[in-house]
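Peer 1: Predicted model and sequence below, questions to follow.
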Amino acid sequence: MPSSNARALDKAKTLPCDALILDLEDAVAPDAKEAAREAACDAARSGEYGRRELTIRINGIGTPWHDEDLRAVAAAGPDAIVVPKVGSADEVRSLVGAMEAAGAPARTTLWAMVETPGAILRVEEIASASERLSVLVMGTNDLVKELYAEHVPGRQPLLAGLGLALLGARAAGKVILDGVYNDVKDTEGFLAECTQGRQLGFDGKTLVHPGQVAGANEAFAPSEQAVEEARGILQAWEDGKGSGVVTYNGKMIENLHVESARRVLTMHEAVTALEADAS
């Protein structure tokens, strides 16, 4: 949400989403940067956004606004500071050091955007550089630009990069979010990309319009059949009383299936809670 838009900041309080990114970068004109920074920091201190994680995307390293953005936002103490175009483990460590020097509370984590070929090739190093880094965010628009690729249905030009990013995030044990879908009027294309992102293994999707929230929640929420099966697996496992291997609907169930079932139910409960809060 653009932090320069007061109506957008107010609308954000009602959205059934897990997290909000209040933007100081691309969505804010140069002459509005300072006012947007102040508005975003006020929002972070307000406590008016409920259970949603409130994050602020600052301007990138090397821009005229970066240093002051980081100092002000760290002091405001949002749930996370989102930094675009993070390209190396050294940059992560430098950002974390700057956050700490500016007095960021311990609960304020770092979200790093992965947007360049170099970052893709160093994802595991970036993700592992600090415990304070909690989330990777795919910057697919910039990645397409850097690759001289094209936006096409199915995202074939990006699949190698998306796969490498997922591997790096999972190796480091970090959350990773899929990139945005630009055409807010193309519902069919958006839902197809959400489904693809879920199938690839992304934990969620970043969005550019409130109208995309419901579709993303539906796409990433487990189906009723998946929820029923997960509950059955956990019940069979519990009934097995730690025997190590049980069966459910004729299939052998092991620890890995139990972990997957628990994740399905966690996702189901999270989406249900989001929708209940917004209703």
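Peer 2: Looks like it came in fine.
Peer 1: Every contact and neighbour count from this point should use C-alpha atoms.
Peer 2: Noted.
Peer 1: and the closest residue to residue 205 other than its chain neighbours, how many neighbours does it have?
Peer 2: Excluding its sequence neighbours, the residue lying closest to residue 205 (CA to CA, 6 or more residues apart in numbering) is residue 178, at 4.6 Å. By other CA atoms under 10 Å, 26 other residues sit near residue 178.
Peer 1: ok, now which ones touch residue 178?
Peer 2: 137-138, 197, 202-206 (CA atoms under 8 Å, 6 or more residues apart in numbering).
Peer 1: got it, and residue 200?
Peer 2: residue 163.
Peer 1: so where do the helices sit in the stretch 51-200 of the chain?
Peer 2: With DSSP state H, counting those that start in this stretch as the criterion, the stretch 51-200 of the chain has helices at 66-76, 89-101, 117-121, 123-128, 140-147, 159-172, 187-200.
Peer 1: Give the other helices and strands that the fourth one contacts.
Peer 2: It stands for helix 123-128. helix 89-101, helix 159-172 (3 or more CA pairs under 8 Å, 6 or more residues apart in numbering; DSSP states H and E).
Peer 1: And the first one, what's buried?
Peer 2: What that stands for is helix 89-101. Neighbour-count burial for helix 89-101 flags 89, 91-93, 95-96, 98-100 (criterion: 16 or more other CA atoms under 10 Å).
Peer 1: Pick out the most distant pair among these.
Peer 2: 89 and 100 (16.7 Å; CA to CA).
Peer 1: for this protein, which helix is longest?
Peer 2: helix 255-278 (DSSP state H).
Peer 1: here comes the other one, which I'd like you to weigh against the first:
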Amino acid sequence: MVNFSENISVKPRRSLLSVPAVNVRALEKISELDCDGVILDLEDSVAPDMKGKARDNLARLFADAPFGGREAIIRINPLSTTDGKADLQLVLSCLPDAVLLPKVEQPADIHAVADLLAETDAPERLKVWAMIETPFGVLNAASIADAAHTPQARLAAFVIGLNDLRKETRVPSLPGRSYLVPWMMQVVLAARAYGLDVIDSVSNDFRDIAAFEAECEQGRAMGFDGKMLIHPAQIEPANRHFAPDGAAVAEARAILAAFAKPESVELNVINMNGRMIERLHVVEAERLVAMADIIAQGKAKKT
């Protein structure tokens, strides 16, 4: 059988734990966590007079490189601030997998950082992620995502931030997030139109795992790739809910096997168990199988 997924590039982003860069104890525990990535926060969770200490903590952390295959993303302060400029210098020194920009509202916010990275010859693997967390950010999501299609833009993912969006729109925090869903779907649509990953917002009450699981289930159904987390207790349910469904993976493997048969190689539509399957379904099947295989390999390495 042809291995369709060999050339598919995917990366699990089911669980991205936000860790305050000022919290040394939390930073030391990163190597023990089963999350797909960590967002090392220099912004909201760090008090103004602790920003310098937080940067020092991250400099030491990256010297030890405790990430073990987890993605490492540094969330900086706005580049218009003194702290934001110092944060970006730290990013250039540490070279994480990505830099996460807060409150992105227009393409220029992406281009400004991408230009600075290019000027300093930062490696291409250093990507830019964007927090979409303001009314302008949501309204301009498509034009911001379009920045991914410009040379060296580096844009790889959106992270939706509902706490700031609620604050600026005065939408209350209600179960089900019903009044926020249209805006969330707008961000998902923009991300998908331009080939970006998109990460769901944090769930604030880490003690209410049932409510968190409901948000995970909803986010998965809405098309999000994973969720930003605030507590290690949220990692397992996020990994479970955003992992490829077993039945869907089995069907994807069957689709790939069917199209790999000699008699199907030149067909665009085949009959599989009484269902008409188009070749366009192969792309999604490849992605699903590749994702499942990567997750399985990660589990095998930890056992």
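Peer 2: Happy to help now that I have it. Just so you know, these numbers come straight off a predicted model, no measurement behind them.
Peer 1: Need the helices and strands packed on helix 123-128 of the first structure in JSON lines (columns: distance to residue 226 of the first structure).
Peer 2: Shown next, in JSON lines, are those (distance: least, CA to CA, whole Å):
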{"stretch": "helix 89-101", "distance to residue 226 of the first structure": "38"}
{"stretch": "helix 159-172", "distance to residue 226 of the first structure": "23"}
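Peer 1: For residue 189 of the first structure, find the nearest of these.
Peer 2: Closest among these, using CA to CA: helix 159-172, at 16.4 Å.
Peer 1: mean per-residue distance, that closest one to the second structure?
Peer 2: Per the superposition on the second structure, helix 159-172 of the first structure and its aligned residues are separated by 1.0 Å on average (mean CA distance after the TM-score superposition for the first structure).
Peer 1: Superposed on the second structure, what's the mean shift for the longest helix of the first structure?
Peer 2: Relative to the second structure, helix 255-278 of the first structure is 2.5 Å off (mean CA distance after the TM-score superposition for the first structure).
Peer 1: Mind listing what's buried along that helix?
Peer 2: 258, 261-262, 264-265, 267-268, 270-271, 274.
Peer 1: Farthest pair within those residues?
Peer 2: Across these (CA to CA), the longest gap, 24.5 Å, separates 258 and 274.
Peer 1: how about residue 72 of the first structure, what's its match in the second structure?
Peer 2: The equivalent of residue 72 of the first structure in the second structure is residue 90 (alignment by TM-score structural alignment).
Peer 1: Kindly reformat the helices of the stretch 51-200 of the first structure as JSON lines and extend each row with distance to residue 111 of the first structure.
Peer 2: Listed next are the helices of the stretch 51-200 of the first structure as JSON lines, based on distance: least, CA to CA, whole Å:
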{"stretch": "helix 66-76", "distance to residue 111 of the first structure": "13"}
{"stretch": "helix 89-101", "distance to residue 111 of the first structure": "10"}
{"stretch": "helix 117-121", "distance to residue 111 of the first structure": "14"}
{"stretch": "helix 123-128", "distance to residue 111 of the first structure": "10"}
{"stretch": "helix 140-147", "distance to residue 111 of the first structure": "15"}
{"stretch": "helix 159-172", "distance to residue 111 of the first structure": "12"}
{"stretch": "helix 187-200", "distance to residue 111 of the first structure": "19"}
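Peer 1: residue in the second structure matching the residue nearest to residue 205 of the first structure?
Peer 2: Per TM-score structural alignment, residue 178 of the first structure is aligned with residue 200.
Peer 1: Residue 156 of the first structure too?
Peer 2: Match for residue 156 of the first structure (TM-score structural alignment): residue 178.
Peer 1: re the thing from before, which secondary structure elements does the longest helix of the first structure contact?
Peer 2: Against helix 255-278 of the first structure (3+ CA pairs under 8 Å, 6+ apart) you get helix 224-240.
Peer 1: Contacts only, for residue 292 of the second structure.
Peer 2: 243-244, 249.
Peer 1: again with residue 19 of the first structure
Peer 2: Contact analysis of residue 19 of the first structure by CA under 8 Å, 6+ apart lists 52-55.
Peer 1: Just the buried residues of these.
Peer 2: 52, 54-55.
Peer 1: From the residues you listed, which land in strands?
Peer 2: 54-55 (DSSP state E).
Peer 1: how about the helices of the stretch 51-200 of the first structure, which one is nearest residue 211 of the first structure?
Peer 2: Per CA to CA, nearest to residue 211 of the first structure of the helices of the stretch 51-200 of the first structure: helix 187-200, 9.4 Å.
Peer 1: distance of residue 140 of the second structure from residue 132 of the second structure?
Peer 2: For residue 140 of the second structure, the distance to residue 132 of the second structure equals 9 Å [CA to CA, to the nearest Å].
Peer 1: Please apply the same query to residue 185 of the second structure.
Peer 2: 12 Å.
Peer 1: ditto for residue 181 of the second structure
Peer 2: Applying CA to CA to residue 181 of the second structure and residue 132 of the second structure gives a distance of 14 Å.
Peer 1: How about residue 138 of the second structure?
Peer 2: 6 Å.
Peer 1: swap in residue 165 of the second structure?
Peer 2: For residue 165 of the second structure, the distance to residue 132 of the second structure - CA to CA - is 8 Å.
Peer 1: count of neighbours near the residue nearest to residue 135 of the second structure when sequence neighbours are not counted?
Peer 2: Leaving aside its sequence neighbours, residue 135 of the second structure sits nearest to residue 165 (CA to CA, 6+ apart; 6.7 Å). Per other CA under 10 Å, the neighbour tally for residue 165 of the second structure reads 21.
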